[in-house]
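> the amino acid sequence is not available; the structure is as follows:
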């Protein structure tokens, strides 16, 4: 239980710091700690609404409420659709999906610098946000995520600055994670005691991480998120093999 509590503290801190739902960090650690991958997925989704709510309160001044509305609509649709497929896809395939999505995440963070010509032509509207969030959540839910690891890069591509992207992502993942958690709970994938320990740790860590995030320079937020996501994606893939 102490291990799960520590995982909650660490991943909650990362969630508040970088605006991710925490799955990119939490799932690999829960998996390495000995939980079945589907249980790690389910616990991650159950924890996210609590940690994201605490972090979103700290970031509330930077939330783009209009864009958040579109992300929630698309994200929840993708979550419900993809969640039904997770129980029938082999663990190794899920781990590979996890790695691919993580690489896309990092490319998205630096999209305006890697592909400046394409970035300048992007003119996002409501349909773009909804369809983008639907697709991203369809991908991320199949590896137990709420979309939070991809929302900040996606919103950066849509020309939000990193702080607004982080804040808006945190708010949206409250709702996208709830939609997925309901399905995993119904299937019996969530183990209650580890989940409670992770929730307690995550709420505490999220508050601390969000306060530090607000005082951190944009550049270091982007670099830290990139390194973290790739390292932990490789951990999941290696353990699955």
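Arrived safely, thanks for sending. Everything numeric here is computed off the predicted structure, so don't read it as measured data. Numbers count the residues shown, from 1 in each chain.
> use CA for all of it now, contacts and neighbours both
Noted.
> my read: residue 64 touches residue 166, true?
No. Judged on CA atoms under 8 Å, residue 64 makes no contact with residue 166 at a distance of 10.1 Å.
> when those two are compared, which one has more neighbours?
Taking other CA atoms under 10 Å, residue 64 and residue 166 do not tie; residue 166 has more neighbours (32 against 16).
> and the next helix or strand past the strand or helix carrying that one?
Using DSSP states H and E, the element containing residue 166 is helix 162-187. Going down the chain from helix 162-187, the next helix or strand is helix 192-213, by DSSP H and E.
> and that following helix, what's buried?
By neighbour count on 16 or more other CA atoms under 10 Å, the buried set for helix 192-213 is 194-211, 213.
> do the same with stretch 20-28
In terms of neighbour count (16+ other CA under 10 Å), stretch 20-28 has its buried residues at 20-28.
> is the residue nearest the centre of the chain part of a helix or strand, or is it coil?
Closest to where the C-alpha atoms of the chain average out (CA atoms, centre = their mean) is residue 148, at 2.6 Å. With DSSP: H, G, I helix; E, B strand; the rest coil as the basis, residue 148 sits in coil.
> that one is in contact with residue 174, isn't it?
No. Contact criterion CA under 8 Å: residue 148 and residue 174 do not qualify, at 9.3 Å.
> what does stretch 24-36 contact?
3-4, 7-8, 11, 14, 37, 40-41, 44, 102, 144-145, 149, 228-229, 232-233, 235-236, 239 (CA atoms under 8 Å, 6 or more residues apart in numbering).
> hold the first one in mind and look at this next one:
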């Protein structure tokens, strides 16, 4: 059954797109991630232009994180002051990302930039996650505990000025790295259509020593606001948000996440990290292949406006 996507300007199989939403929702529920870094490449693989894929996935991520953020808010597992500090720079990063997105699109370098960025990001993160997952799996088989860093330990980040106390997370840290992390996540999310949760959570845990009890809920609030802002900015500036595509993905994602959450609770965390790392690395290799393979159509036609 074909359905026409007005902004993407092509017909797609509605069951294929729904299945993609279900799959990414299942993976998101299993691994506790937003899934945008997997959804965007999959949309590109089925023929949707990178520009439309990135802009449309931001709305999908915003909708999928809304219910999660509400749930963590009710459990009082969100550090609101930390989220506000992250968002103070995150909104600026999102605006900068949307501006760069428009500039790259105007000079016809957007597709190449997105492809190279995904190859670099996914392969690097995939390798690191595979390495950590294998080490954790080996430790588990030997009966050794996971060598996690203590929440109370300090690093060079804690020696920076402009410190602020975050009572909910029980940390006293400089605002400089907080703003830097917020800007980076907002910028990457706007350019690549990534919620940033799979980058934000490790940064908050390992750099700022935010407890896991509040890090996921705080990350969801950050993702919700930045992705909502990115959707509005992309729609107003670039006019590339395909509401029909986003709606289908949302329906599949909500359903798939429920089954993924139940499956993830039955598996060991070490094995989950290893599987996710393999998945991320595989998508990165697929992107690399598309960048070097000779296309079927060696020529393209575009309209050049006269000055």
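That came through, no problem. Everything quoted here is computed from the prediction, not taken from an experiment.
> can you calculate the TM-score here?
Once superposed, the chains reach a TM-score of 0.82 (TM-score structural alignment, normalised by the length of structure 1), with 238 aligned residues with a CA RMSD of 3.1 Å.
> just to revisit the earlier point, can I get the buried part of the contacts of stretch 24-36 of structure 1 as one ChimeraX selection?
Applying 16+ other CA under 10 Å to the contacts of stretch 24-36 of structure 1 leaves a buried subset, and the ChimeraX line that selects it is:
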select :4,7,8,11,14,37,40,41,44,102,144,145,149,228,229,232,233,235,236
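> just the contacts of stretch 24-36 of structure 1: which are in helices?
Within the contacts of stretch 24-36 of structure 1, residues falling in helices by DSSP state H are 3-4, 7-8, 11, 14, 37, 40-41, 44, 102, 228-229, 232-233, 235-236, 239.
> need the three-state assignment for residue 35 of structure 1.
coil.
> can you tell me what it aligns to in structure 2?
Aligned by TM-score structural alignment, residue 35 of structure 1 pairs with residue 48 of structure 2.
> need the contact list for residue 167 of structure 1.
With CA under 8 Å, 6+ apart, residue 167 of structure 1 has these contacts: 19, 56, 59-60, 62-64.
> what's the distance between the aligned partner of residue 154 of structure 1 in structure 2 and residue 138 of structure 2?
In structure 2, the residue paired with residue 154 of structure 1 is residue 203, using TM-score structural alignment. Applying CA to CA, to the nearest Å, the value for residue 203 of structure 2 to residue 138 of structure 2 is 24 Å.
> of the two, which one has the most company?
Ranked by neighbour count (other CA under 10 Å), residue 203 of structure 2 and residue 138 place residue 203 first, with 17 against 14.
> what sits against the more buried one?
Shown in contact with residue 203 of structure 2 (CA under 8 Å, 6+ apart): residue 181.
> element containing it?
Assigned by DSSP H and E, residue 203 of structure 2 belongs to helix 197-206.
> in that helix, what's buried?
Along helix 197-206 of structure 2, these residues count as buried under the neighbour rule (16+ other CA under 10 Å): 197-201, 203-206.
> OK, contacts around the nearest residue to residue 109 of structure 1 once chain neighbours are set aside?
Spatial nearest neighbour of residue 109 of structure 1, chain neighbours left out: residue 153 (4.4 Å); criterion: CA to CA, 6 or more residues apart in numbering. Residue 153 of structure 1 is in contact with 105-110, 165, counting by CA under 8 Å, 6+ apart.
> determine which two of these are furthest apart.
107 and 165 (15.2 Å; CA to CA).
> compare these two (neighbour count), which wins?
Counted by other CA under 10 Å, residue 107 of structure 1 and residue 165 do not tie: residue 165 has more neighbours, with 26 against 18.
> quick check: the aligned residue for that one in structure 2?
For residue 165 of structure 1, the residue aligned by TM-score structural alignment is residue 215.
> what's the separation between that match and residue 236 of structure 2?
With distances taken as CA to CA, residue 215 of structure 2 is found 32 Å from residue 236 of structure 2.
> same check on residue 90 of structure 2?
Taking CA to CA as the measure, residue 90 of structure 2 falls 19 Å from residue 236 of structure 2.
> one more: residue 31 of structure 2?
Here the criterion is CA to CA. By it, residue 31 of structure 2 lies 33 Å from residue 236 of structure 2.
> check residue 47 of structure 2 too.
24 Å.
> got it, and residue 3 of structure 2?
Taking CA to CA, one finds residue 3 of structure 2 at 25 Å from residue 236 of structure 2.
> gap between the residue lying farthest from the centre of structure 1 and residue 111 of structure 1?
Residue farthest from the centre of structure 1, counting by CA atoms, centre = their mean, is residue 117 at 27.8 Å. Separation of residue 117 of structure 1 from residue 111 of structure 1 (CA to CA): 10 Å.
> cool, residue 17 of structure 1 as well?
As for residue 17 of structure 1, its distance to residue 111 of structure 1 is 21 Å (criterion: CA to CA).
> and those two? Which one has more around it.
Higher neighbour count among residue 17 of structure 1 and residue 111: residue 17, with 26 against 20, using other CA under 10 Å.
> thinking again about what came up before, from the buried residues of helix 197-206 of structure 2, which two are the most distant?
Within the buried residues of helix 197-206 of structure 2, 197 and 206 form the most distant pair, 14.0 Å apart (CA to CA).
> still on that earlier bit, residue 3 and residue 236 of structure 2: who's more crowded?
Per other CA under 10 Å, whichever of residue 3 of structure 2 and residue 236 has more neighbours is residue 3, with 14 against 11.
> so which helix or strand takes in the more buried one?
If you go by DSSP H and E, residue 3 of structure 2 is part of strand 2-5.
> stretch 173-183 of structure 1 vs structure 2, mean deviation?
Superposing on structure 2 places stretch 173-183 of structure 1 at an average distance of 0.9 Å from its equivalents, by mean CA distance after the TM-score superposition for structure 1.
> and the helix or strand harbouring residue 71 of structure 2, what does it pack against?
In the assignment (DSSP H and E), residue 71 of structure 2 maps to helix 50-74. If you count contacts as 3 or more CA pairs under 8 Å, 6 or more residues apart in numbering; DSSP states H and E, helix 50-74 of structure 2 packs onto helix 36-45, helix 110-141, helix 175-192, helix 212-237, helix 243-264.
> at 6 Å what do you get?
helix 212-237, helix 243-264 (3 or more CA pairs under 6 Å, 6 or more residues apart in numbering; DSSP states H and E).
> relative to residue 274 of structure 2, which of those helices is closest?
Nearest of the helices and strands packed on helix 50-74 of structure 2 to residue 274 of structure 2, taken as CA to CA: helix 243-264 at 12.9 Å.
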